[in-house]
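Engineer: using only what follows, build the 3D model:
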Amino acid sequence: MKRHLCLWFPNWPIQLQQVAEPEFRNRPLILTGTDRGREVVGACCRLAARCGVHPGLPVAEARTLLADRRHRASDACIQAGNSERDRDQLRRLAWSCESFSPLVGIEEREHPSSLLMEITGCGPCFGGEESLARQLQAVMAERGFQTRLGVADTIGVAWGVAHYARMRHPVVIIPANEQQVLHSLPIEALRLSAEVVHKFHTLDVRRVSQLLALPRKSLPSRFGRELVLRIDQALGAALELIVPERRPEPVVETWSSEFPIPATQALDVVVTKLLNRIVSRLSERQERIVGLCWQFRTEDRQSFDLALTLIRPSRDERHLLELLRLQCERTALPDGINRVRVEVTAFRPQSIEVQSLWGDNQEQNERDAVALIERLASRLGEDAVLRPRLCPEQQPELAFRYESAIRSRTVVRGGTPPVDDGHCRLSRPIWLKQRPVPVDVLSIIPDGPPCRLSWGRESHDVAQAWGPERITTGWWRGNQVRRDYYQVELTDGRRLWVFRDWSRKRWFLHAAFD
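Structural biologist: Alright, predicted model coming up:
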């Protein structure tokens, strides 16, 4: 009998986001999706769930629930989910598990969160099946992922145990106990649709043992053929195969010669031919380039490597050659090249692009922006071309960070900020001073809005003031920040952003509205 292992990543989209950006671990995080044209919660973390948020809830209601818990809502983050990225990262984890099993695949669901492995005969190589499962769980823990594992004869039982045994350590079911364990599981462990599960719950059928006690002949007509198939798969009466996730075949083209050539000839002739071959191969596979690596070797065995990362997958040879030439302007290649190697380090399946009959200025503007960023990064270096990213942080000077525009591989569309904290704010200035400037303030009302501001040799009367807006940071930050911000309009028309620092009992000028 074959043996199978199920590796489940609970709340996979949230885990993936928190591993990529650890600052979200201590804040309510919601990933959105669409349902019948509505924006709904696709996934949420435990902090958001404690506020009453759950998948399928309209985002507007989720914001209201978070607003009722203000100590959490101020740090909440709402982002758009990306199921394609989630599946791609799960596929990469499947590749990394090939050292534990020669056959690793992804569960066949619309939004998968589990890996399936056939481990027949693999246990002795790791000191037993339980040791294999523990080592696999430890590897995932080192990467920051929480997992649940189940091992059984059939994929169905392994999946059910991993999801519903509620054990943090791996659960290994020996063949003699498999039937007993299956009977004790809830009917959800059979991988049934939500509609079928709801029907059984209305009949007060909640355990697999109760379901199996029903007349088998009446099940297909009342609940569909999927139910009988899932039962047979769990019992081992129906064959279920794992579709393996194989690493893609490397795409590499090489040129070598006994007679060295100048660098210009290597670029103009050799690289052009190699790129043409690569593009032809990817066209047959319906894939596009995301990353490229060029390696030039000289006759005295010196090697020069150049790497290229694209924001938008492409097969445009002219664009790729232009980016390579821009890189060579930054790192001059020597003459005497006798070997050139071009390898595609990353690629994506070709997607279908729907074009408007009347044109789409926003789409064209985005393409132009992507091309510009890629050219600048090739000429100046990836770390020289940055984009600001909003962070779920209340302290204004810490509410953003700079990241590589290339490595982030995103271009923000107009009007859609990448982070939303879920509550209204006063308008913010675009530019902050590098350091808040101390100012002297005259107020008519104690602890009230400023009526006159003075700094240096300047003194100005305030015509209008709006506020205060209280901004505080969490106790876990150490030195807590507690400020009251005001927007003030001076008599000369200028608008400033000032705050009172309650810890230092001082006023500061933080920004001006241009």
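Engineer: use CA for all of it now, contacts and neighbours both
Structural biologist: Will do.
Engineer: how many residues are close by residue 230?
Structural biologist: Applying other CA atoms under 10 Å, we find 19 residues neighbouring residue 230.
Engineer: look up how far residue 155 lies from it.
Structural biologist: When distance is defined by CA to CA, to the nearest Å, residue 230 is 10 Å away from residue 155.
Engineer: before we move on, what about residue 346?
Structural biologist: Distance from residue 346 to residue 155, by CA to CA: 32 Å.
Engineer: and if you look at residue 12?
Structural biologist: Taking CA to CA as the measure, residue 12 falls 20 Å from residue 155.
Engineer: do a quick rundown of the strands in the stretch 51-200 of the chain.
Structural biologist: With DSSP state E, counting those that start in this stretch as the criterion, the stretch 51-200 of the chain has strands at 77-80, 103-106, 114-118, 148-152, 171-172.
Engineer: between residue 12 and residue 155, who's got more neighbours?
Structural biologist: Of the pair residue 12 and residue 155, residue 155 is the one with more neighbours under other CA under 10 Å, namely 28 against 21.
Engineer: let's compare: structure for the following, please.
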Amino acid sequence: MVVLTESTKRGDFVYQCNDLAKRRGVRPGMPASEAETFAKTHDSLKIRQASLDQDKTALVEVALRCEPYSFCIGLEETDRPECLLMDVTGIAHFFSGEHALLEQLQQELSSQGFETRLAIANTVGMAWAVAHCLETSQRMIVPATDRAFKDKLSIGALRLPETVLAKLGRLGIYTIGQLQKLDRCSLWSRFGEELLRRMDQLAGERPESITSCRPVPRFIASRRLEYGLTQPETIEQLWLSLLERLVSLLSPMRLGTRHLRCHFVMDNRSEHEINIRLCGTTADVRRLANLLRLQLERQHWNAPLVGIRLEALEVAPLDRTQREMLEGASHDQACRFSQLLDRLSSRLGNEAVTRPAGQPNPIPELSVRLVPVTEVFSAKTVEQDALLPLDRPTALFPCPRPIEVIAVIPDGPPTALFWKSDRLEIAQCWGPERIEFGWWLGPFVRRDYYRVETTKGKRLWVFRRLQDDRWFWHGEWF
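Structural biologist: Prediction:
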């Protein structure tokens, strides 16, 4: 019977105990003196002071043993970490699927004497929550679309402080489904930002990264010269040989890079840095060389070159190359299009070549933002299941356009619109759809939206701003 205790100002209390102690009635948080009374005469009772540093060190050792199953393994970010977080994106196919991966990982840890609860989910928060709801030696994979399962989870799955959980319990809130029915404004005012952050992380609406236990290896190829080089052909031969050496470090591990950093040192001690970002991970020397050559064509150096350093950043498995913009295309088409985007980004700049990305924001003009195509794509999606494809216009104006409106009743639908010098008669009107959002997150929005069809067949999306009853034209269907 093993009991670990921790010392506080109020005395020694049980921190953790083994299964035998639990069967005897010992529980974490119990006074150590009370825990001793549960031991029977034939039990070999061992009470030890818990060492958090030793616990963390041992947990890191377990994490390092699990490296064959993940490229990034970290501990949960608390003062007392008790579980491992593993990024298994793009890994499952090496084990013939996620179920086989969990089974092999559980067998590996069981052979070392550990009792495990394993879960795979689309977010860190969901995986943590499910693992803590399972019984010992169980494993589970949660589908990304299973919203009903999330609603049934206890609020203890949100990784909240005990004080917040106690307040929610006094209000009769025990599940995440109950919590999501409440107004976010009220939750923020009563419980602060931490509650909303944990809810969003669980749903995948806020990013949450895993800090690796082991520092990520650096892939670098460099060369220092005794005498400077001035001939472009000789310089190209040098950086090309370094690039081949750098790729040779990545290829055996089936890794690629999304970001190549090139550092050039001149004889007069000046330095030049070139950063090449790509749409997806690659270990193709020719592709990287073409992009670097494009960048070097615009460089004008006034001193001989004496050093080059190439470093591969944002290293990831080659199979993790993002294809979100290329669904339905063949592999060759996807590769050619990806190379075109890389060349355009290299020539025009990363901010000049962008793609739309959905945002978890009900304000229409803030629900989409443009991000560089070279930016890492997030697998999370904005949940808008209640919207049908044509509920939003095909063309949305970045800024709503002010218009004049004639309505039969003051708060009713429009019967005619005036845009500049044009009068648009309304033939049909649908609505209103009210959108209200957030003073606690920035702009305070209260709008009534209408879909209208003019007598000439144009379909427009207009709204009335409830604060001052002004009308705006926000988009149209083509």
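Engineer: helix, strand, or coil at residue 332 of structure 1?
Structural biologist: coil (DSSP: H, G, I helix; E, B strand; the rest coil).
Engineer: now do the same contact list for the aligned partner of residue 356 of structure 2 in structure 1.
Structural biologist: Matched by TM-score structural alignment, residue 356 of structure 2 corresponds to residue 388 in structure 1. Contacts for residue 388 of structure 1 (CA atoms under 8 Å, 6 or more residues apart in numbering) come out as 400, 401, 402, 403.
Engineer: conserved subset of those residues in structure 2?
Structural biologist: Conservation of those in structure 2, assessed by both residues aligned by TM-score structural alignment, their matches' CA atoms under 8 Å: retained contacts are 400, 401, 402, 403.
Engineer: turn those into JSON lines, columns for distance to residue 140 of structure 1, secondary structure and neighbour count.
Structural biologist: Shown next, in JSON lines, are these (distance: CA to CA, whole Å; DSSP: H, G, I helix; E, B strand; the rest coil; neighbours: other CA atoms under 10 Å):
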{"residue": "400", "distance to residue 140 of structure 1": "30", "secondary structure": "strand", "neighbour count": "16"}
{"residue": "401", "distance to residue 140 of structure 1": "28", "secondary structure": "strand", "neighbour count": "12"}
{"residue": "402", "distance to residue 140 of structure 1": "29", "secondary structure": "strand", "neighbour count": "12"}
{"residue": "403", "distance to residue 140 of structure 1": "26", "secondary structure": "strand", "neighbour count": "16"}
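Engineer: and the two most separated of those residues?
Structural biologist: Using CA to CA, those reach their maximum pairwise distance at 400 and 403, which is 9.8 Å.
Engineer: what is in contact with those two at once?
Structural biologist: Shared contacts of residue 400 of structure 1 and residue 403 (CA under 8 Å, 6+ apart): 388, 389.
Engineer: how near is residue 128 of structure 2 to residue 73 of structure 2?
Structural biologist: From residue 128 of structure 2 across to residue 73 of structure 2, the span is 14 Å (CA to CA).
Engineer: tell me the secondary structure for residue 311 of structure 2?
Structural biologist: Going by three-state DSSP: residue 311 of structure 2 is strand.
Engineer: and it, what's its match in structure 1?
Structural biologist: In structure 1, residue 311 of structure 2 lands on residue 343 (TM-score structural alignment).
Engineer: please name the nearest non-neighbouring residue to that match.
Structural biologist: Nearest non-adjacent residue to residue 343 of structure 1, counting by CA to CA, 6 or more residues apart in numbering: residue 252, 4.4 Å away.
Engineer: since that was my last question, I'll sign off now.
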